[in-house]
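# The following block contains a protein sequence and its predicted model.
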Amino acid sequence: MAMQGNDFSIENINQRLLQEFYDSYDEELEMELDDLRFGDGRKPEPGEKAWRKHYFRELLRLQGELVKLQEWVTRTGHRLVIIFEGRDAAGKGGVIKRITQRLNPRTCRVAALPAPNDRERTQWYFQRYIAHLPAAGEMVLFDRSWYNRAGVERVMGFCNEQEVEEFFRSVPEFEKMLTRSGIQIVKYWFSITDEEQELRFLSRIHDPLKQWKLSPMDLESRRRWEEYTEAKEEMLERTNIDEAPWWIVQGVDKKKARLNCISHLLRQIPYEDTEQKTITLPHRERHDEYRRNPVPEEMIVPEIY
């Protein structure tokens, strides 16, 4: 399948698809893969390896700050909602993964709601999202949110224009109500180009480990790029309020997008470093009468590695 534009030769497409493959793995494994990749005879682009090492160092530093942020949220009882919106394959899941990677899942969780069931379709539109809002000391990351109504539901015809208009009237008041109750809302829109989305979809098509990310809805959204653009522009215009403004993340370069988003997020919360208590490992008690019973051989997992 040919890419649009003049910068996408077959060689460039193949190289980008390979980069997409590497990008789907954890950072530690990716560093090891990089050593192999740059040793395979391919000459790296000027500064490419240096940039990737800088990326890993910055990511770990920012993740350390996220740990401090979570400790502050837990200690102060702060309530934080972070909304991630954007086109399919825009990189929302990647940044969510890096934010939560080293945090305590007991007080930081991801809400990625499926399509509403028959009962939920008869409820107040915001009702099913309310159950996922944070209690004191919690952070909730919405991988898509109530803004589905202004995007996929509207473009795909799952709601009518009267329902869309009601959403636009309601959502500013809904978010103002949440902020008045003490919940901080941070909203991100991940922006990518037409060509970049096409490449990422091709990567998913040709990578068996990522094909699960593609759905018929994703493929249809690709065809309706321009309709999504119009819906997105109206959504940002009508729901950008002082209490919960939109922030646009330039997402064509995934790694830069992750660093920029996390760095920006940290600046939105007035967290302070928490003094760590000294942890002392207690001595294990030993008793002469203690005996360990042997484990039956048939219960042991075979050591094939």
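Right, received. Where do you want to start?
# Every contact and neighbour count from this point should use C-alpha atoms.
Fine.
# how far away is the residue nearest the centre of the chain from I82?
The residue lying closest to the centre of the chain (CA atoms, centre = their mean) is I96, at 2.4 Å. Computed as CA to CA, to the nearest Å, the I96 to I82 distance reads 10 Å.
# repeat for M177
Distance, M177 to I82, by CA to CA: 16 Å.
# what do you get for D35?
For D35, the distance to I82 equals 35 Å [CA to CA].
# A further structure is provided below for comparison with the first:
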Amino acid sequence: MPQLKKIEGSDANYDAELRLLQIELVKAQRQIISSGSRLLLIFEGRDTAGKDGTIKSITEHLSPREAHVVALGIPSSKESGEWYFQRYVAELPSSGEVILFNRSWYNRAGVERVMGFCTNAQYQQFMTTVNEFESLLVGSGIQIIKYYLDIDKKEQARRLESRKTDPLKQWEISPFDEQAQAKWKAYSTARDLMLKKTSSQEAPWTVVNANNKKLTHLNLIRDLLSRINYPNKNQKILVLDSGIVMHCPPLGKKQPKLAP
């Protein structure tokens, strides 16, 4: 997997291209609804990698009755005493639904691991059971597509600074922002282990170079559409940039290196 690099500029036809892709998303959702399919999209990534904006670009014109974004907060004391996956199970898609997880059970493999919010035993338990859990979901008819949005350290620093100065981004400020830079290497290590151990045959990971937000949106949506079956698909607009969208091989295959 090539190292991430900053992509300068953006496509002048971004709005026009996004509109065409969003039309395809609507077509895909109509097929999901009519067929009673169930689609689960998982979005993980570095802090400031643009998960919120990417999810918005996907859901903007979808039917809100059948497409829901799930962004669970810190577990309550009651939830902390439950089976780790329990509160996520309640949010899984029903017939005809698309559910988008803005962070997911992979919190345990990322922020919880790096920040010490879980014990080593809890982390190890998660890493040894998550593939089986996802396999059960896929076996029940849920299609799982997992995306990890990655950016380089310099770009993250720039975006963190922007949060401090832009009054429209104040809600994005997190007490963990400074730790994102200070613990950069620890997050890299946690990311690499997560991708290596949990990119299964049934639910592999796709890494997206998110240094350029517009190119992230376009290419991630293209990849998503290419993995959903629906009629009258416009294949001509689904050509991917391989420097932005990188598919992780399944377990047992040699994992390529990401930028440190």
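Right, received. Where do you want to start? Remember, it's a predicted structure, so these values are computed and weren't measured experimentally.
# Quick TM-score on the pair, please.
With the length set by TM-score structural alignment, normalised by the length of structure 2, the two chains reach a TM-score of 0.85; 226 aligned residues with a CA RMSD of 1.4 Å.
# Which one's more surrounded, D35 and I82 of structure 1?
Set D35 of structure 1 next to I82 and count neighbours by other CA atoms under 10 Å: I82 wins out with 20 against 11.
# Tell me if I am right that the more buried one is in a strand.
Yes: counting by DSSP: H, G, I helix; E, B strand; the rest coil, I82 of structure 1 is found in a strand.
# and the corresponding residue of structure 2 for it, what does it touch?
Residue correspondence to structure 2 (TM-score structural alignment): I82 of structure 1 is matched to L41. When contacts are counted by CA atoms under 8 Å, 6 or more residues apart in numbering, L41 of structure 2 touches V98, I99, L100, F101, I144, I145, K146, Y147.
# so the fourth one sits in a strand?
Which is F101 of structure 2. Yes: using three-state DSSP, the assignment for F101 of structure 2 is a strand.
# for structure 2, which helix is longest?
Counting residues, the longest helix found in structure 2 (DSSP state H) is helix 14-35.
# And the contacts of L41 of structure 2, which is closest to S188 of structure 2?
For the contacts of L41 of structure 2, the closest approach to S188 of structure 2 (CA to CA) belongs to Y147, at 15.7 Å.
# need the contact list for that closest one.
L41, I42, F43, E44, G45, W205, T206, V207, V208.
# could you measure the last one against E44 of structure 2, distance?
Shown here: V208 of structure 2 relative to E44 of structure 2, a distance of 10 Å by CA to CA.
# Now do the shared contacts for those two.
Shared contacts of V208 of structure 2 and E44 (CA under 8 Å, 6+ apart): Y147, Y148, L149.
# In terms of helix, strand or coil, where does the second one fall?
I take that to be Y148 of structure 2. State at Y148 of structure 2, reduced to three classes by three-state DSSP: strand.
# List the residues that contact it.
For Y148 of structure 2, the contacting residues are F43, E44, G45, W205, T206, V207, V208, by CA under 8 Å, 6+ apart.
# And for the last one?
Under the criterion of CA under 8 Å, 6+ apart, the contact partners of L149 of structure 2 comprise F43, E44, G45, R46, A49, G50, K51, V207, V208, N209, A210.
# Compare the residues you listed and tell me which has the most neighbours.
Counting by other CA under 10 Å, top hit in the contacts of L149 of structure 2: A210 with 31 neighbours.
# Thanks again, I'm all set now.
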